[in-house]
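In: Give me a model of this one.
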Amino acid sequence: MNTDADQPRAFLATIPKLSYLLIFLPVVIVLKIAHADPIAIFICSGIAILGTVTLIGKATEEIAVYAGPLWGGLLNATFGNITELIIAMFGLVAGPTMYPVVLASITGSILGNLLLVLGAAMLYGGTKYQTQSFSRTGAHVNVGMLWVTLIMLSVPTVITLLPQVDPVFVEHPEWASTFVQESSLTAAILLLILYGLTLVFSLRTHRFLLRPDVEHHETAEWSKELSAGILLGATLCVAFLSESFVGAIEHMREAGTLQMSELFIGVIIVAVVGNAAEGMVAVWVARDNKMELSFQIAMGSCLQVALLVAPVLVIASYFLASEPMSLTFSLFEIASLGAAVLVSSAALNDGESNWIEGAMFLAVYLFFAVVFWFHP
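Out: Reported below is the predicted structural model:
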């Protein structure tokens, strides 16, 4: 017979071990009150965020049991990207000096979900199952959408090079700045429209094509009410921790104590911390041969960053920041995004995965991580 004392123990047993890193939350509060070293706040905030997003991942995984793999993947990607969006919003408020880190975090989220998360899921699941499958229609549509987003994200960066090659802009270099802002805003609006259309496609008109062939029936460990409550509480914690995280980066920049390039911080550290929740869920479910859900989480999160988070940040910068943010990435960032799209195009269109394809994805990600580390 279960007693009231057994219920808390049973609940604690269902919480992922990494979620206990949330004990660093009070440490961050104390460090902020004491005006401690920004490096200490940066590290402790990052650790606490990792614990919080793991809790978000667990809560959304529970909701996915009630909602099914399509809605579950969407919810997991959405709430996983809330961390990324909140961190980036605080970066916008901090001012134009933080824009490179914000843009790098967008690049890192796309690379992290597409190459690191999906690659790790394919490798981890492939060590147990010789071949795993997911919707070919979904793969074709998502890869095509990746090419569209790559084009739109690349054009503003190309425009910044026009004063060096186009005679019109050589004579009037100031025109390029206006052109960049106009093209970035246009891209943001069109990407948001495309995001809405992808939701209609995947959740309504072509839902039957994207539904997995084999349904996995599970029993949720948490109620819907408990999952929603934990989701709300964890999101509020992420908001506070994100402000501390971004503030610490800004202080380190001003003090000249950053030991890593801004590109590495944005592309690797901020992106990995912000996307840890859905990343771990995608890898875990792949081991249970739920590659459709894993694919929906990783690819859905990747496209959501490109089609929703990036456009929202551009539009929000007109209201929250001292000057608008444009989609001007560095050439290394564009090159890494292009490589990721090429690799995914070659590997995903057949609707099947195996461990060697996962290893290929991870190799490309690790290569660019090292490149960004050595970037001055």
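
In: use CA for all of it now, contacts and neighbours both
Out: Will do.

In: mind listing the strands for this structure?
Out: Under the criterion DSSP state E, the chain contains strands at 132-133, 352-353.

In: Select, out of those strands, the one closest to Pro38.
Out: Closest to Pro38 of the strands of the chain is strand 352-353 (C-alpha to C-alpha; 42.9 Å).

In: and the closest one, what does it pack onto?
Out: Judged by 3 or more C-alpha pairs under 8 Å, 6 or more residues apart in numbering; DSSP states H and E, strand 352-353 is in contact with strand 132-133.

In: can you give me how far the strand it packs on is from the chain middle?
Out: 23 Å (C-alpha atoms, centre = their mean, to the nearest Å).

In: And stretch 349-357, by the same measure?
Out: Averaged C-alpha coordinates place stretch 349-357 at 22 Å from its chain's average position (C-alpha atoms, centre = their mean).

In: Endpoints of it, how far apart?
Out: From its first residue to its last, stretch 349-357 covers 12 Å (C-alpha to C-alpha, to the nearest Å).

In: repeat for stretch 115-132
Out: One end of stretch 115-132 sits 17 Å from the other (C-alpha to C-alpha).

In: give the contact list for the closest residue to Leu153 other than its chain neighbours.
Out: Spatially, and ignoring its direct neighbours in sequence, Leu153 is nearest to Leu327 (6.3 Å; C-alpha to C-alpha, 6 or more residues apart in numbering). By C-alpha atoms under 8 Å, 6 or more residues apart in numbering, the residues touching Leu327 are 103, 153-154, 156-157, 180, 184, 314.

In: Kindly reformat the residues you listed as a markdown table and extend each row with neighbour count and distance to Glu254.
Out: Below are the contacts of Leu327 laid out as a markdown table (neighbours: other C-alpha atoms under 10 Å; distance: C-alpha to C-alpha, whole Å):
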| residue | neighbour count | distance to Glu254 |
| --- | --- | --- |
| Leu103 | 25 | 19 |
| Leu153 | 25 | 29 |
| Ser154 | 21 | 30 |
| Pro156 | 24 | 28 |
| Thr157 | 20 | 26 |
| Val180 | 21 | 27 |
| Ser184 | 26 | 28 |
| Val314 | 21 | 24 |
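
In: one more to put side by side:
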Amino acid sequence: MDDFLYAERADRVSLCTDHRPYIRIPARGLRGIARVLWTTFSWTTVFLPLIPMAIAVSKFRWSPDCVFWLNLVALLPLFGAFRYSTEVLSAAASPNVGRVWDSTLGAFNLDLAIAFIGIWRGQLIFAKSYIVGKVVASTLWSTGVCFVASGVRSAESSFDETMSHTLGNLLATAMVPFAILSVFPQTENHPPSTSSVLIISRGSSVVFLTIYSFYQLFRHKTHTAFFDPELFVDSQDEESSQQRRRPSSDIRDLGGWVTSVTIIGAATLGYVCSTLALRSMHESTSLTEEVVGFCLIPLLGEISEITKLSRFAYRDRVDFALEKAAGLAVQTMLFIGPLLCLFSWSLGQAMTFRLDLLELASLMASIYLFNGILRDGKSNYLEGALCLGLYAIETLALVVRSRK
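Out: Below you'll find the predicted structure:
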């Protein structure tokens, strides 16, 4: 398939080089789409036929649960295609532009778009649960899977302590406003939904964005030695033999209009499936905003990425996997969370960082365990099992608590 899509042979007639534009242009477009689908191929690609099926069942007004689950699974291949296409555009740009992209626009994946849609629809509990669930999934699920994968091959793996401590301290700092706001109403003679909580939440959002800006300056400009520079470029030595056979110029060619069309198409279909899923969630008698926001949507985004992270961890590149997992958690708390809060403010809605006791306990326990296992700069499969076990317990507790 690589030879068919990428190899240019003089002895083979290609419609992409035909002199007739009405044949050449459509042929190049179809070849570009085929390259994107083949390059982003993973086990989630088999769910592509579910996209029209999920849209169709909603038009025939099937049960809300059926509509929700079909649209949720249909989002899996869209997550992968959207994420890979944005990475291609970032790689095609200059290094400085690529860093800015990764720090800002790189955070805008489809799961974040679903959270914005939820706020637009007034489902603030769902958006708040998404923030907590994304952090918990990144620190426990992704880290746990990577540690188990690395422990299969080696008894113990090491990673940079400075990098891990920096990420851990950022997470611990970002957790403080959530804890303060969860107990703040009990310290004043006000109900929990007063303007005081809103002022602290919105003020904390501005502070978070400032800290995130300093973190990006620290990471990309003043202390780049603390982070592995190979994390920000393609690791050709880690790719499969199929990927190595693909000409780099042809892969960069995907960064043009074909990649843009893929991003627009994935975003459009993602918007349709997300809207249908959130609407059916509201109509369902067995699904709640907390379960969907805390468990399903964050895990959906992690599943599309976990294959790559576990592969790098298995090849003793725990630094890469850990930086991606913990970096996503930091990005969620210091960048995505504030954006969601300020976006709700712009719509005149009162989204705050105040959590209930179960969500607060889950967030604190996740960050506490994450910082604990990073303390010695080494990992093993037992620590991965601890992360996965705690994630299972927190998810089970939330599901049981949220049963309708």
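
In: TM-score for these two?
Out: The TM-score (TM-score structural alignment, normalised by the length of structure 1) is 0.84; 361 aligned residues with a C-alpha RMSD of 3.2 Å.

In: ok, back up a step: dump the contacts of Leu327 of structure 1 to JSON lines, plus distance to Thr3 of structure 1.
Out: As requested, these are exported to JSON lines (distance: C-alpha to C-alpha, whole Å):
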{"residue": "Leu103", "distance to Thr3 of structure 1": "52"}
{"residue": "Leu153", "distance to Thr3 of structure 1": "57"}
{"residue": "Ser154", "distance to Thr3 of structure 1": "60"}
{"residue": "Pro156", "distance to Thr3 of structure 1": "62"}
{"residue": "Thr157", "distance to Thr3 of structure 1": "62"}
{"residue": "Val180", "distance to Thr3 of structure 1": "64"}
{"residue": "Ser184", "distance to Thr3 of structure 1": "59"}
{"residue": "Val314", "distance to Thr3 of structure 1": "53"}
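
In: buried ones in stretch 80-97 of structure 1?
Out: Within stretch 80-97 of structure 1, the residues scored as buried using 16 or more other C-alpha atoms under 10 Å are 80-96.

In: now for Val281 of structure 1: what does it line up with in structure 2?
Out: Correspondence of Val281 of structure 1 to structure 2, assessed by TM-score structural alignment: Lys308.

In: wait, what's in contact with that match?
Out: Lys308 of structure 2 makes no contacts at all, as judged by C-alpha under 8 Å, 6+ apart.

In: show me where the stretch 1-150 of structure 1 has helices.
Out: Assigned by DSSP state H, counting those that start in this stretch, the stretch 1-150 of structure 1 shows helices spanning 6-14, 24-33, 38-67, 69-94, 99-111, 118-126, 136-159.

In: returning to what we had before: most tightly packed of the strands of structure 1?
Out: Greatest average neighbour count among those goes to strand 352-353 (a mean of 21), per mean count of other C-alpha atoms under 10 Å.

In: which residues touch that one?
Out: Residues outside strand 352-353 of structure 1 that contact it (C-alpha under 8 Å, 6+ apart): 122, 126, 131-134, 347.

In: now do the same end-to-end measure for stretch 332-343 of structure 2.
Out: This stretch, stretch 332-343 of structure 2, spans 15 Å end to end (C-alpha to C-alpha).

In: what's the matching range in structure 1 for it?
Out: Across structure 1, the stretch matching stretch 332-343 of structure 2 (TM-score structural alignment) is residues 305-316.

In: was I right about Leu89 of structure 2 contacting Val261?
Out: No. Using C-alpha atoms under 8 Å, Leu89 of structure 2 is not in contact with Val261; the gap is 11.9 Å.

In: of those two, who's got more company?
Out: The neighbour comparison of Leu89 of structure 2 against Val261 (other C-alpha atoms under 10 Å) goes to Leu89, with 18 against 15.

In: What's the separation between the more buried one and Ser58 of structure 2?
Out: With C-alpha to C-alpha as the criterion, Leu89 of structure 2 and Ser58 of structure 2 are 34 Å apart.

In: likewise Thr268 of structure 2?
Out: 17 Å.

In: Look at those two and report which has more neighbours.
Out: Between Thr268 of structure 2 and Ser58, counting by other C-alpha under 10 Å, Ser58 is the more crowded of the two (21 against 13).

In: where does the more buried one sit relative to Gly32 of structure 2, distance-wise?
Out: Counting by C-alpha to C-alpha - Ser58 of structure 2 and Gly32 of structure 2 are separated by 31 Å.

In: right, and the strands of structure 1 - which one's nearest Trp175 of structure 1?
Out: Nearest of the strands of structure 1 to Trp175 of structure 1, taken as C-alpha to C-alpha: strand 352-353 at 46.9 Å.

In: so where in structure 2 does the closest one end up aligned?
Out: With TM-score structural alignment applied, strand 352-353 of structure 1 matches the range 378-379 in structure 2.
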